[in-house]
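[1] Provide a 3D model corresponding to the input given below.
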Amino acid sequence: MIKKYTCQNGVRIILEQIPTVRSVAIGIWVGTGSRNETPKNNGISHFLEHMFFKGTTSRNAREIAEAFDSIGGQVNAFTSKEYTCYYAKVLDNHASYALSVLADMFFHSTFDEEELEKEKNVVLEEIKMYEDTPDDIVHDLLSQAVYKKHPLGYPILGTEETLMTFTGDTLREYMHNHYTPDRVVISVAGNVDETFIKEVEKWFGSYEGGKRSEEEEQPVFHSNHLSRKKDTEQAHLCIGYEGLPLGDKDIYSFIILNNILGGSMSSRLFQEVREQRGLAYSVFSYHTSYLDHGMLTIYGGTGANQLDALYETIQTTLASMKETGITTKELQNSKEQLKGSLMLSLESTNSRMSRNGKNELLLRKHRTLDEIVESIDRVSLESVNRVIERVFTDQFAVALISPDGQLPTTLS
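    Okay, the predicted model is just below:
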């Protein structure tokens, strides 16, 4: 049973009591990410996330790490395009202590100048590491192609140039204006009862934040082609189509479409590209749904001399799907896959905390497992075929990283 409580200052608390486990997961979800940045401060959401671990007024960086290690707990954080999350997973008898340390990091981080300079170097190494994984950065390149100068096209890590401009003051100002109570959700899942809500409120229920502009620029899909020449062993290809935003009435049909196309080992792309033709080791598709936009991405990596064959095979697979739609067997198999992965994913307190936190932050509503299963079961051949027509148009974007930077012949 999920309990929701809204503090006087607007912070929302979501608690799911699971008495059959001995762990508790606590997540602080903040509705700000790289899409809330500007060209000048790109990367600040991610850098701020790093600096939360570098010391507070009462604990240095080592003591924060030891606070969780000493109780056998885990602590971590991540930044996405639309939100940032700080979370911990601990044994139930350490839940109050873990909450107090997370609150200390949230409210009392010092952003010490010496630590700041060290962490800039750490993030710089993270950017370099990312640059060394072309199968990762090609997805960022696709976002740039699709969204151009819109913030959804910015890299989450930022750039070396923007990174060097961050100071303690810029971090404090960004936090004051973006970590506002109305954008914060505290999600708790595990073996704690409702009294824990009061503990969370004690820490988070009275702070105030600044005012930030509520107006966010509407993203537009651009059918752009971008390529980069890089000394790699493979050509890394991404093809993007405009997808569906969160909460769209066809979202479950869209999820099932993606699963049939490239979301599993029995998918059409995997079977056609890898099993039948042996063109790639890695080929898949995935969908990204934002509040007001979405994208379906197809990725494949192959030798540069096989790039044309890979591209043509993907396009042929899509053309076949558009022409004949999906089969009843594919629909049924995909439904069972989705229901199975949904159930299995909710067997940990961490995943339940994440699901509840994201649902509250982005959708402000929670659906039971039965309701979700019902929505999956309601998906029909007609609804999936309707989404195929809606998504796979002539408007698509392409990103490529390869040794020669040459796009597939039919695109050039």
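[2] use CA for all of it now, contacts and neighbours both
    Noted.
[3] and stretch 323-333, what's buried?
    If you call a residue buried by 16 or more other C-alpha atoms under 10 Å, then stretch 323-333 has these buried ones: Gly325, Ile326, Glu330, Leu331.
[4] so which of these belong to helices?
    Judged by DSSP state H, the buried residues of stretch 323-333 include Glu330, Leu331 as members of helices.
[5] the structure of the following sequence is requested for comparison with the preceding one:
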Amino acid sequence: MGSEQYQLITLPNGLRVVHQRVKGTQLVHAGFTIQAGSKNDGQNPGLAHCLEHMLFKGTTHRKTIHVLNHLEVVGGELNAYTTKELTTIYGTTQSKHLSRLTDILCDVVFRSTFPEAELEKEKKVIVDEINMYLDTPEENIFDEFQERIFDGHPLAHNILGTEESVSLISQSNLKNFVNTHYRFENMVFAVVGNVSIERVLQALQRFLPLAQELNFPGVILANSTFTPLPTFQEVKKTDFNQAYAILGGLAYEIDHPDRWKLLLVNNFFGGPVLNSRLNLAIREKYGYTYNVESGYSAFAETGLFHCFVGSEPKYIERSVELIFKELKKLRTQTLGTLQLSRAKNQYAGQLILSNENRSGLMMHLGQSVLRKGKANSIEHAIESIRKVTINDVLQVANELMAEENFSRLYYVPQD
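    From the prediction side, this is the model:
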């Protein structure tokens, strides 16, 4: 979560800079978050992700090896990731190297050249990454489930693309994507660490390109309206030895007023905690599975709540039955006051722990300011959790978690 201690400044060129000073650390975390992800790929699935890779393959100032070495030689890290709606390019180093960090971030974001030879090599790397995910059923089934749930919408396709779509990406595709989306008004620069805002602004003034140096902007498409599709149930034969199932349905979009209620419900129902309802009811009670969980993904237009389980084939249907049994309890049985209090304390504690991750805090600030112009404090988040009532839990469960509203996808072995 962010904090009310952050400073937000909009530069004359339109770039928003969000900064939070954290004393007692020798590190600084900084990065650009751009409002462009796989949802913006258009006719080139995997384009945003391919671009993320290619940002490290040479600039007008540096060859690939110099990009890769720039922070590494002082013990720092440079990295990036792509989601369906955002791309973040970030780094971490000692505070005394803030200028070095800002230099390389500005260089790769604004001055990458996307050499043809490097592009052809990197396509092979991405295809290998795609194949790695295809060999990972937990990832594969979730991606395929989203493709079915969001079919016909830009959210549907896999962030990585396919081997075929990646092979068709050209240098001109990359440059056009940058010209369209990598613009000052479409990004935020976030910094968290023991550095002053004055040092941050001085570094940006030194390394940012002038506004007129950026290419003529293209047109950024608005969010697409999402139309819900009928539910589905499918069983797919696979080469995996285990069986897997994912079931779920549409949920709240990222700025929905009831989002915090669902986040709390998801956390105690099947979140990353050993005492979640699903873990206790299926793994601990019966030993049917090593991994059973629920999750909530929120996007600008819609959201997705899902439950996942992997087990021996003979246990998969029984495990799914038990998941629906727990969902029914959530819809029909009132949560006790003590149970709700414990769930709130647990989730609040998790958020406080995550807030100590300064790199994560930097990303949160950048993404929040980009999306809604501000970042909520950790106190605001905890207050939102504390306000959730017993009736709120029932309302969310009955609105979103009825069995008839869930689609199902199974992976089962061939034999």
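[6] and the TM-score between them?
    Once superposed, the chains reach a TM-score of 0.94 (TM-score structural alignment, normalised by the length of structure 1), with 404 aligned residues with a C-alpha RMSD of 1.6 Å.
[7] if we can go back for a sec, from the buried residues of stretch 323-333 of structure 1, pick the one nearest Ser45 of structure 1.
    Using C-alpha to C-alpha, Leu331 comes nearest to Ser45 of structure 1 of the buried residues of stretch 323-333 of structure 1, at 39.6 Å.
[8] now whichever residue in structure 2 pairs up with that closest one: closest residue in space that isn't a chain neighbour?
    Superposed on structure 2 with TM-score structural alignment, Leu331 of structure 1 falls opposite Leu340. With sequence-adjacent residues excluded and distances taken as C-alpha to C-alpha, 6 or more residues apart in numbering, Leu340 of structure 2 is closest to Ile390, at 7.1 Å.
[9] what separates the aligned partner of the one you found in structure 1 from Arg268 of structure 1, distance-wise?
    Here Ile390 of structure 2 is matched to Leu381 in structure 1, going by TM-score structural alignment. The gap separating Leu381 of structure 1 from Arg268 of structure 1 is 16 Å, by C-alpha to C-alpha, to the nearest Å.
[10] please identify which of the two sits among more neighbours.
    Neighbour count, other C-alpha atoms under 10 Å: between Leu381 of structure 1 and Arg268, Arg268 has more, with 22 against 16.
[11] trace that one over to structure 2, please.
    Under TM-score structural alignment, Arg268 of structure 1 pairs with Arg277 in structure 2.
[12] cool, and Gln395 of structure 1?
    Alignment note (TM-score structural alignment): Gln395 of structure 1 maps to Asn405 of structure 2.
[13] over to Gln315 of structure 1?
    With TM-score structural alignment as the criterion, Gln315 of structure 1 matches Phe324.
[14] now do the helix or strand hosting that match: which elements does it pack against?
    According to DSSP states H and E, Phe324 of structure 2 maps onto helix 313-332. The helices and strands touching helix 313-332 of structure 2, judged by 3 or more C-alpha pairs under 8 Å, 6 or more residues apart in numbering; DSSP states H and E, are strand 243-251, helix 277-278, strand 303-311, helix 390-400.
[15] helices and strands around the last one, which ones?
    Packing contacts for helix 390-400 of structure 2, counted by 3+ C-alpha pairs under 8 Å, 6+ apart, involve strand 243-251, helix 259-270, helix 313-332.
[16] buried sites along stretch 90-108 of structure 1?
    Residues of stretch 90-108 of structure 1 classed as buried by neighbour count (16+ other C-alpha under 10 Å): 90-92, 94-95, 98-99, 101-106.
[17] closest to Met353 of structure 1 out of these?
    Val90 (12.7 Å).
[18] so who does the spatially most central residue of structure 2 touch?
    With distances taken as C-alpha atoms, centre = their mean, structure 2 has Thr83 as the residue nearest its mean C-alpha position (5.0 Å). Contact partners of Thr83 of structure 2, counting by C-alpha atoms under 8 Å, 6 or more residues apart in numbering, are Gly37, Ser38, Ile159.
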